[in-house]
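>>> Next comes the sequence, and after it the predicted model I'd like to discuss.
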Amino acid sequence: MNVLTFPSNEELNEAAAGLLTATLHQKANAVLGLATGSTPIGVYEKLVEFYKKGRVSFQSATTFNLDEYVGLPRDHAESYYTFMNTRLFQHIDLPEANAHIPDGHADDPQQECERYDRMIGQAGGIDVQILGIGHNGHIGFNEPGDTLQSATHLIELHEETRKANARFFASIDEVPTKAITVGLGTIMKSKSILLLARGSDKAEIMRRALRGPIDPQCPASFLQLHPQLIVMTDSEAGRLL
């Protein structure tokens, strides 16, 4: 585990985008695992800046997003499909066919989960997986529980997660109750993992995830077992590490 703490968000964004840029320089057809939420936005903005300056190309890359809400149309303002297109994809040269996001509107969610796992496997697995962390320790939408699922699966979102995401909707009643998420086993098969965290409200869960016992009640704690885990935090999120 390599823990890097940055005094400013700008420096964190620069470092994370730099790592992904270096990955694409070394392997132009790298497979990137992408996350949504507020944490990676600054990194995506920096990647767009790097692309516009000619520092990186995504022409040969492939991306797989971690998750998607179930029941939201793709063109819904808060779907992760819309998030990724407006924040990153429409600003870079990644071919549309190479950008993959679970279909939360699929007629058969279970078949969609199986299809998504097959696609990741056929692509050779994830080279670098970006992760944020929820206040309850979830990664992707892998929520705390007595057991965790390895493969991509349909998940019932915890109330705490829905409340945290309610700020993006008119009310919590509009936040979907289910999502499709890449499973912990698939995440852990990534060749390297980049865990990002910002803000003092993430300090305690980061301590629990990275310094506490490995426990399915804190899914992120399993990241301690990954041989190529890179952690990037601001000074507040990393203060207990």
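Arrived safely.
>>> CA atoms for contacts and neighbours, from now on please.
OK.
>>> Counting neighbours, what do you get for residue 39?
18 (other C-alpha atoms under 10 Å).
>>> Return the distance of it relative to residue 54.
Separation of residue 39 from residue 54 (C-alpha to C-alpha, to the nearest Å): 25 Å.
>>> another structure for you, compare them:
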Amino acid sequence: MLDFQVYPTYGLLSRAAADVVVSTLEAKPEAVICLPSGSTPLGMFRELVLRHEQGLVNFTRCTFVGLDEWIGMGPEEEGSCRQVMDQDLLHPIGFRAEQILFFNAKADDLPADCERINQALQQLGGLDLIVLGIGMNGHLALNEPGTPFDTYAHISELEPITKEVGQKYFKTPTILTGGVTIGLRHMREARQLVLLASGEAKAPAIARALRGEVTESFPASLVQEHPDALVLLDSEAASDLLQPGLS
């Protein structure tokens, strides 16, 4: 059974997640780290920015890898993964451009851009740390149900629920045609994988990911087979796991 850690509040969960990032950089200042955009990691980002301002963590030698992006969007589009990441983490911490490896989701040749990411990660020696959220349908990044576990960076056809949930990042209704994403094989090969979840709405997905069948139809289930996976939850996200009699 996969171990997981449960915190009574989102704030404590966020601090624990930041602790992992800081510990990774203390052990290996030139680490290659991949962090998600979105609402779940916001508290972790605030904590990392605070520690940076206090001189408690050094980001100057690491490489940051972007997790995913909506097709056709770049850092200038409000609500894009890059814009959110720039706003919440990269700009406040002062990441230099040469430290950042991110998809160009506006590229004319998206398969070639995915291959650029694949080759760059190979040259960097792979991911030292990847931090992930979990989708309601079990997706990791934009790897939707049915994505092969051995897939590297690729173009993703989005499920309706992903398009619907994705609207929360935009001020007006936005057509999301697809995505580009780090692959499930990158996640499986990462030296450490951290999965974050907060809120009662994520409880069913977390229970299935940690206790259900390991299957490509529910990508998050791969955490069960990762040799160094850490699952950090608040009490609401863990509520289905903590029911009496659940094994």
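Received it, and whenever you're ready, just let me know what you need. Bear in mind the structure is a predicted one, so any value in this text is a computation, not a measurement.
>>> Now do the contacts for the residue nearest to residue 99 of structure 2 when sequence neighbours are not counted.
Excluding the flanking residues, the one nearest residue 99 of structure 2 by C-alpha to C-alpha, 6 or more residues apart in numbering is residue 63, at 4.8 Å. If you count contacts by C-alpha atoms under 8 Å, 6 or more residues apart in numbering, residue 63 of structure 2 has them with 30-33, 99-101.
>>> which among those residues end up buried?
30-33, 100-101 (16 or more other C-alpha atoms under 10 Å).
>>> quick one, strands of structure 1?
For structure 1, the strands defined by DSSP state E cover 2-6, 31-34, 62-65, 67-69, 99-100, 128-131, 153-156, 178-181, 192-197, 229-234.
>>> The third one vs structure 2 - mean distance after superposition?
This points to strand 62-65 of structure 1. With mean C-alpha distance after the TM-score superposition for structure 1, strand 62-65 of structure 1 departs from structure 2 by a mean of 0.8 Å once superposed.
>>> The fifth one too?
After superposition onto structure 2, strand 99-100 of structure 1 sits on average 1.4 Å from its aligned residues (mean C-alpha distance after the TM-score superposition for structure 1).
>>> And for that strand, what's in contact with it?
Under C-alpha under 8 Å, 6+ apart, the answer for strand 99-100 of structure 1 is 62-65.
>>> repeat for the last one
Strand 229-234 of structure 1 has contacts (C-alpha under 8 Å, 6+ apart) with 1-9, 12, 16, 192-199, 223.
>>> ok, the residue nearest the centre of structure 1 - contacts?
Centroid-nearest residue in structure 1, with C-alpha atoms, centre = their mean: residue 35, separated by 2.4 Å. The neighbours of residue 35 of structure 1, taking C-alpha under 8 Å, 6+ apart as the test, are 65-67, 130-132, 140.
>>> Count residues in the vicinity of residue 11 of structure 2, would you?
Look at residue 11 of structure 2: counted by other C-alpha under 10 Å, it has 14 neighbours.
>>> Just list the residues touching the closest residue to it other than its chain neighbours, thanks.
Excluding the flanking residues, the one nearest residue 11 of structure 2 by C-alpha to C-alpha, 6+ apart is residue 43, at 6.6 Å. By C-alpha under 8 Å, 6+ apart, the residues touching residue 43 of structure 2 are 10-11, 14-15.
>>> Identify the spatial nearest neighbour of residue 180 of structure 2, chain neighbours not counted.
residue 155 (4.5 Å).
>>> Surely the one you found touches residue 113?
No. Applying C-alpha atoms under 8 Å, one finds residue 155 of structure 2 not in contact with residue 113, separated by 9.8 Å.
>>> quick one: common contacting residues for those two?
Common contacts of residue 155 of structure 2 and residue 113 (C-alpha under 8 Å, 6+ apart): none found.
>>> any idea how far residue 155 of structure 1 is from the closest residue in space to residue 69 of structure 1 that isn't next to it in sequence?
Spatial nearest neighbour of residue 69 of structure 1, chain neighbours left out: residue 179 (4.2 Å); criterion: C-alpha to C-alpha, 6+ apart. As defined by C-alpha to C-alpha, residue 179 of structure 1 lies at a distance of 5 Å from residue 155 of structure 1.
>>> These two: which is more packed in?
residue 179 (23 against 18).
>>> just checking, what residue in structure 2 corresponds to that one?
Alignment note (TM-score structural alignment): residue 179 of structure 1 maps to residue 179 of structure 2.
>>> now its match: how far from residue 161 of structure 2?
Counting by C-alpha to C-alpha - residue 179 of structure 2 and residue 161 of structure 2 are separated by 14 Å.
>>> roughly how far apart are the residue nearest to residue 99 of structure 2 and residue 104 of structure 2?
17 Å.
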